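Asks: based on what follows, work out the 3D shape:
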Amino acid sequence: MQKWEYVTVPLLVHATKQILDNWGEDGWELVQVVPGPNTDQLVAYMKRAKA
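Replies: So this is what the prediction gives:
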């Protein structure tokens, strides 16, 4: 059975691609993006397989 680990990542609207690319390089897969605590921020939920 596959096991996963999860992380939440704050995203700045003006740097979303760069932030997601950096996490993707480390093997994290984007699951969902939701609004953050203010209008300039989003929160990404990400997962990757546990070793």
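
Asks: switch to C-alpha atoms for all contacts and neighbour counts from now on
Replies: OK.

Asks: for residue 2, see how far away residue 20 is.
Replies: Going from residue 20 to residue 2 by C-alpha to C-alpha, to the nearest Å gives 23 Å.

Asks: oh sorry, the question was meant for residue 9
Replies: In terms of C-alpha to C-alpha, residue 9 sits 23 Å off from residue 2.

Asks: who has more neighbours, those two?
Replies: residue 9 (15 against 6; other C-alpha atoms under 10 Å).

Asks: state the helix or strand in which the more buried one lies.
Replies: For residue 9, the enclosing helix or strand under DSSP states H and E is strand 4-12.

Asks: next, the structure of the following sequence, for comparison with the previous one:
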Amino acid sequence: MTTWEYATVPLIIHATKQILDQWGSDGWELVQVVPGPDGNGLVAYLKRPREGQA
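Replies: From the prediction side, this is the model:
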């Protein structure tokens, strides 16, 4: 059974692609993007298999 680790990442509007590309190259998969807690920014939720389970 695969177990996952998760990360939440604040997204800077002018650098969204670069931020997601960097996390993606580290093996993270984008799950969802939602408005930030203040309603102005965005937060990305990412996941990847725990080490040794890829």
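
Asks: mind listing what's buried in the strand holding residue 9 of the first structure?
Replies: Buried residues in strand 4-12 of the first structure, counting neighbours by 16 or more other C-alpha atoms under 10 Å, are found at 10-12.

Asks: dump the residue contacts of the nearest residue to residue 45 of the second structure once chain neighbours are set aside.
Replies: In space, and not counting its chain neighbours, residue 45 of the second structure is closest to residue 8: 4.7 Å by C-alpha to C-alpha, 6 or more residues apart in numbering. Contacts for residue 8 of the second structure were tallied using C-alpha atoms under 8 Å, 6 or more residues apart in numbering; they are 43-46.

Asks: could I get the residues you listed in CSV, plus columns for neighbour count, secondary structure and distance to residue 33 of the second structure?
Replies: Listed next are the contacts of residue 8 of the second structure as CSV, based on neighbours: other C-alpha atoms under 10 Å; DSSP: H, G, I helix; E, B strand; the rest coil; distance: C-alpha to C-alpha, whole Å:
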residue, neighbour count, secondary structure, distance to residue 33 of the second structure
43, 16, strand, 6
44, 19, strand, 4
45, 16, strand, 6
46, 21, strand, 9
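
Asks: and of these, the nearest to residue 27 of the second structure?
Replies: residue 46 (9.7 Å; C-alpha to C-alpha).
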